[in-house]
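# Have a look; sequence and predicted model below, questions after that.
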Amino acid sequence: MNSEHEAVVSLHGYISGRVQGVSFRQSTAEQAEQLGIDGWVRNLPDGRVEVMCEGNRQAIEVMRKWLARGPKSAKVEAVELTEQGIQGIAGFIIR
């Protein structure tokens, strides 16, 4: 295995605050695409956004910081992300 593959990280979690109706999912997908991250994002009925993202550790750390801010129109109050096993998803989709 090369070191790039070994550095792949997968995160799953939830973002709370004013994160629906503010282009959070679309902005997350655009950010993921720029960073070369795979995964998905979706709104939940309770007002939170759920996200799963997978990529190299450096890109995932940038994504983690971005999720704590979100797009300008959002007001992120809490981010709960946990590392999980690699899912092997290709691409990033809005669910």
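Received the coordinates, thanks.
# switch to C-alpha atoms for all contacts and neighbour counts from now on
Will do.
# For this structure, which segments are assigned as strands?
8-18, 38-43, 49-56, 75-84, 92-94 (DSSP state E).
# Just name the most buried of the ones you listed.
Sort the strands of the chain by mean neighbour count, taking mean count of other C-alpha atoms under 10 Å, and strand 49-56 sits at the top with a mean of 23.
# ok, second structure coming up, stack it against the first:
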Amino acid sequence: MAKQCIKVRVKGKVQGVFFRKSTQQQAQALGISGYAKNLSDGSVEVLACGARDRLDSLLQFLKEGPPNAEVTQLAVEELFQEEPLGFVVK
């Protein structure tokens, strides 16, 4: 199964609501590597690498986020890079 990488910028009420930790848990359960980090503008950046169907599952999660999050926008960019090891919160 071919692996792909995407970078997602998630906007809305996504900081201070366990968004990064929840994303890490989802990614690890799906076997996806990458990271989730807060950006200075209040959004969260997610780098995710894995099989396309699993990335699609993660994107479904990112559209909603954890219970206290309010996602207003997702911007998805396809990347061509080496896959990182594991999934970390930055």
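Okay, I see it. Just so it is clear, the structure is predicted and the values come from calculations on it, not from any experiment.
# so what number do they get for TM-score?
Laid over one another, the chains give 0.96 as their TM-score (TM-score structural alignment, normalised by the length of the second structure), with 90 aligned residues with a C-alpha RMSD of 0.7 Å.
# Need the strands of the first structure in JSON lines (columns: distance to residue 31 of the first structure).
Formatted as JSON lines, the strands of the first structure follow (distance: least, C-alpha to C-alpha, whole Å):
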{"stretch": "strand 8-18", "distance to residue 31 of the first structure": "15"}
{"stretch": "strand 38-43", "distance to residue 31 of the first structure": "11"}
{"stretch": "strand 49-56", "distance to residue 31 of the first structure": "11"}
{"stretch": "strand 75-84", "distance to residue 31 of the first structure": "16"}
{"stretch": "strand 92-94", "distance to residue 31 of the first structure": "10"}
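# so which of these comes closest to residue 66 of the first structure?
Closest of the strands of the first structure to residue 66 of the first structure is strand 75-84, at 10.3 Å (criterion: C-alpha to C-alpha).
# What range does the closest one cover in the second structure?
The aligned range for strand 75-84 of the first structure in the second structure is 70-79, by TM-score structural alignment.
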